[in-house]
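1. 3D, please:
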Amino acid sequence: MVMMCKYRAVTVFRRPGRHRVAVLVRHGLLPMELGIAHRIMGRSKTAAGDLLYEVVTCTPVPGQVRTDADFTINVEHGPEALAEADTVIVPAAHETDETYTAGRLPAHLADALAHIRPGTRIASICTGAFVLAAAGLLDGRRATTHWAACDTFRALYPRVRLDPEILYTEDGGVLTSAGVASGIDLCLHMVRSDFGTAVANSVARRTVVPPHRDGGQAQFVERPVPAPRVHSTERARTFALAHLDRPLTLRELAAQQSMSVRTFTRRFREETCVSPQRWLIRQRVERARQLLEESDLPVDRIAREAGFGTAASLRQHLQAVLGVSPSAYRRTFRAAG
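-> Okay, the predicted model is just below:
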């Protein structure tokens, strides 16, 4: 529904069939954050090379938009783009994000957000979460934002279930991410959800970023720096990835690093922000997703190849992580490829 009469209804997205993404920018924009959506989603392709998304940039009042660098950008689309979008992404704007009082937005921004259709997926990058919270979109939902802004956010929006430890969240079609680079993680997550692991991995490789980062933003919080350690757990992780198809014990992984189980577990959590067991489950789910998308192997064989042992165990873990069964996941993403 169009709420601002001074903008006439126009067609912003021109290619039917593609998922439509509108990036809503404001004065104080971080240029890198604008580039994330265009690079990750705007360059996602099918195996045949067809683009899967159409990404446009819009702003509450079209024209020159200040960035936090020494240049401006010219944005020709106004809030009418939001009315046509399947996904709306709100990057950070350092000039205003942390100044909103709880539940209040500037009129021009509130009017712009009113263009968004019910059911549209909405995401924020970094302190763009302040916009979603001020609009009431995060009330009762799990969310995150940049670790340095968490105290301010929590004081302004106590009804939001803020999690300062993680890189991104998804709750009921509303997504948030932590600092700037976690916008890459968030966009890859949306690509993976929309079109499968193979597409997300492909665009990650072309962008030269990991398709899925371990841990959360706790590892980036400023704190006294301990003396550097000689040991890491990288060798154990490499070993585990090469042997996901068989049972792996903590003792066996610790032996790869010549550590005790207790020391290995502590070091592993320090480096990845998750336990070895949780990390293993995540890698096995990713292996299962890949095989479901790219092979015709039966589900019980995929369960063994991914290290879950039985089809029942695979179904349980896939349901817990993705909310779907292996057969439903395969139907969706084998067709999407």
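2. going forward, measure contacts between C-alpha atoms and count neighbours the same way
-> Fine.
3. can you pull out the strands in the stretch 201-337 of the chain?
-> In the stretch 201-337 of the chain, no strands are defined using DSSP state E, counting those that start in this stretch.
4. what about stretch 176-188, distance to the chain center?
-> 5 Å (Cα atoms, centre = their mean, to the nearest Å).
5. and what of stretch 146-160?
-> 19 Å.
6. swap in stretch 25-32?
-> 19 Å.
7. go through it and flag the buried ones.
-> Val25, Arg26, His27, Gly28, Leu29, Leu30, Pro31 (16 or more other Cα atoms under 10 Å).
8. got it, and stretch 149-169?
-> Buried-residue list, stretch 149-169, by 16+ other Cα under 10 Å: 149-150, 153, 156-157, 159-160, 162-169.
9. helices along the stretch 201-337 of the chain, start to end?
-> 234-242, 250-256, 261-272, 276-294, 299-306, 311-322, 326-336 (DSSP state H, counting those that start in this stretch).
10. now, of the ones you listed, which is deepest in the fold?
-> The highest mean neighbour count among the helices of the stretch 201-337 of the chain, using mean count of other Cα atoms under 10 Å, belongs to helix 299-306: a mean of 21.
11. let's see this one next to it:
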Amino acid sequence: MPPTRVAVLAFEGISLFHLSVPGLVLGGDRHACGLPPYTLRYCAAVPGRVRGEHGVEIEAAGLEAMAQAEVVIVPSWRDPEAAAPAALTDALRQAHERGAQVVGLCLGAFVLGDAGLLDGRRATTHWGWRALFGRRFPRADFRPDVLYVDDGGIVTSAGTVAAIDCCLNLVRGRHGAAVANRVARLLVTPPHRQGGQAQFIEQPVPALASENRLPGVLEWARERLAEPLSLDTLAEAAHMSRRTFTRRFKEATGTTVAKWLAAERLARAQQLLETTALPIERIATEVGFGTALSLRQHFTTQLGTAPSAYRRAFCAGQGRAPKESARA
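-> Below you'll find the predicted structure:
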């Protein structure tokens, strides 16, 4: 199998973190993780030496690299108030039209918007620029409360570290949850973070890590998804009052217990559909949805597809369904 070609946009002054994220997830030797090979090329509107932040320079190809790539990534943008140049937006539109997956990480979503690729599509960006994004791209279906959105091969993410979440989701969509989990483990990061950007907007940080018992409780709940877990059950496991637990849970996850449990059960159902031949009725019981009808309803609402269709698409590690991270 030939390597999947990825074109990553570089520009003067780009953050080295944003520039490095696609390579961290997709680059290097990931054979042990089961990830097929990817080749990354950095490109720029003007080929040659591009100086990033702190004076670090890289050699970039021209935008013709986008015409040869299966995945095109805009990892950020220098000025969200300024429109991207026509040569760049034209290259992005052409890449999308020929079937490439086009990704805008963090402020890179503004470049996809300038290219008209977000019109009528779900999209997100860093919460700090949500008002500007809404004004500049009123035809986009803006989702300010999620970490990433994949809508028909046009992918956008929230800021900074959410870029890693988004790139891991690219792996999950192309090669399945098991491969994405192994890559995440290698990077020492969660394979899928529940909640959305709300958990990062002016949320208080506990003074002492020992004051927050939630990490243990969340793992405890994940091991018991088949059981009828309730707010009171989790609060009791955390040795907290219902009121205190509700507040701590919101601070830690950015969402409610009910939404968190639904997202965890859905993620577990996805894993079982990809890695086992269990009947859908059995999977619904195993993950705590109770009935196949309930499982199908959650799949349709959150993923826009049916469990059987998801299994056909993902058990072979190919295809991708429109996917959105859990909402806050």
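12. please state their TM-score.
-> Laid over one another, the chains give 0.85 as their TM-score (TM-score structural alignment, normalised by the length of the second structure), with 315 aligned residues with a Cα RMSD of 2.6 Å.
13. which of the helices of the stretch 201-337 of the first structure sits closest to Val221 of the first structure?
-> Comparison of the helices of the stretch 201-337 of the first structure against Val221 of the first structure by Cα to Cα identifies helix 261-272 as nearest, at 12.8 Å.
14. about what we covered before: could I get the helices of the stretch 201-337 of the first structure as JSON lines with distance to Val131 of the first structure?
-> JSON lines is the format used below for these (distance: least, Cα to Cα, whole Å):
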{"stretch": "helix 234-242", "distance to Val131 of the first structure": "39"}
{"stretch": "helix 250-256", "distance to Val131 of the first structure": "43"}
{"stretch": "helix 261-272", "distance to Val131 of the first structure": "30"}
{"stretch": "helix 276-294", "distance to Val131 of the first structure": "31"}
{"stretch": "helix 299-306", "distance to Val131 of the first structure": "41"}
{"stretch": "helix 311-322", "distance to Val131 of the first structure": "28"}
{"stretch": "helix 326-336", "distance to Val131 of the first structure": "33"}
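15. so which of the ones you listed gets nearest Pro62 of the first structure?
-> Here helix 326-336 is closest among the helices of the stretch 201-337 of the first structure (Cα to Cα), at 35.1 Å.
16. what comes into contact with the closest one?
-> Identification of contacts with helix 326-336 of the first structure by Cα atoms under 8 Å, 6 or more residues apart in numbering yields Thr46, Phe195, Gly196, Arg289, Leu292, Glu293, Glu294, Val299, Leu314, Arg315, Leu318.
17. average offset between it and the second structure?
-> Compared with the second structure after the fit, helix 326-336 of the first structure shows a mean deviation of 2.6 Å (mean Cα distance after the TM-score superposition for the first structure).
18. in the second structure, what residues pair with that helix?
-> With TM-score structural alignment applied, helix 326-336 of the first structure matches the range 307-317 in the second structure.
19. with stretch 179-189 of the first structure instead?
-> Using TM-score structural alignment, stretch 179-189 of the first structure pairs with 159-169 in the second structure.
20. mind listing what's buried in the matching stretch?
-> Quick answer for stretch 159-169 of the second structure (16+ other Cα under 10 Å): Gly159, Thr160, Ala162, Ala163, Ile164, Asp165, Cys166, Cys167, Leu168, Asn169.
21. how about the last one: what's its closest non-neighbour residue?
-> Of all residues not flanking Asn169 of the second structure in the chain, Ala180 sits nearest, at 7.4 Å (Cα to Cα, 6 or more residues apart in numbering).
22. which position in the first structure pairs with the one you found?
-> Using TM-score structural alignment, Ala180 of the second structure pairs with Ala200 in the first structure.
23. which ones are touching its match?
-> Ser44, Leu188, His189, Val191, Arg192, Pro211.
24. which strands or helices does the helix or strand where the fourth one lies pack on?
-> Taking DSSP states H and E as the criterion, Val191 of the first structure maps to helix 182-195. Taking 3 or more Cα pairs under 8 Å, 6 or more residues apart in numbering; DSSP states H and E as the contact definition, the neighbouring helices and strands of helix 182-195 of the first structure are helix 31-40, strand 168-171, strand 174-177, helix 197-207.
25. now it on the second structure. Mean distance?
-> Mean for helix 182-195 of the first structure is 1.0 Å (mean Cα distance after the TM-score superposition for the first structure).
26. Leu293 of the second structure -> the first structure?
-> Under TM-score structural alignment, Leu293 of the second structure pairs with Ala312 in the first structure.
27. ok, back up a step: which of the helices and strands packed on helix 182-195 of the first structure is buried the deepest?
-> In terms of average neighbour count - mean count of other Cα under 10 Å - the standout among those is strand 174-177, at a mean of 26.
28. and it, what does it pack onto?
-> strand 121-124, strand 142-143, strand 168-171, helix 182-195.
29. now the third one on the second structure. Mean distance?
-> When you say that, I think you mean strand 168-171 of the first structure. Averaged out, strand 168-171 of the first structure is 2.1 Å away (mean Cα distance after the TM-score superposition for the first structure).
30. packing partners of that strand?
-> Right, strand 168-171 of the first structure is packed against strand 142-143, strand 174-177, helix 182-195 by 3+ Cα pairs under 8 Å, 6+ apart.
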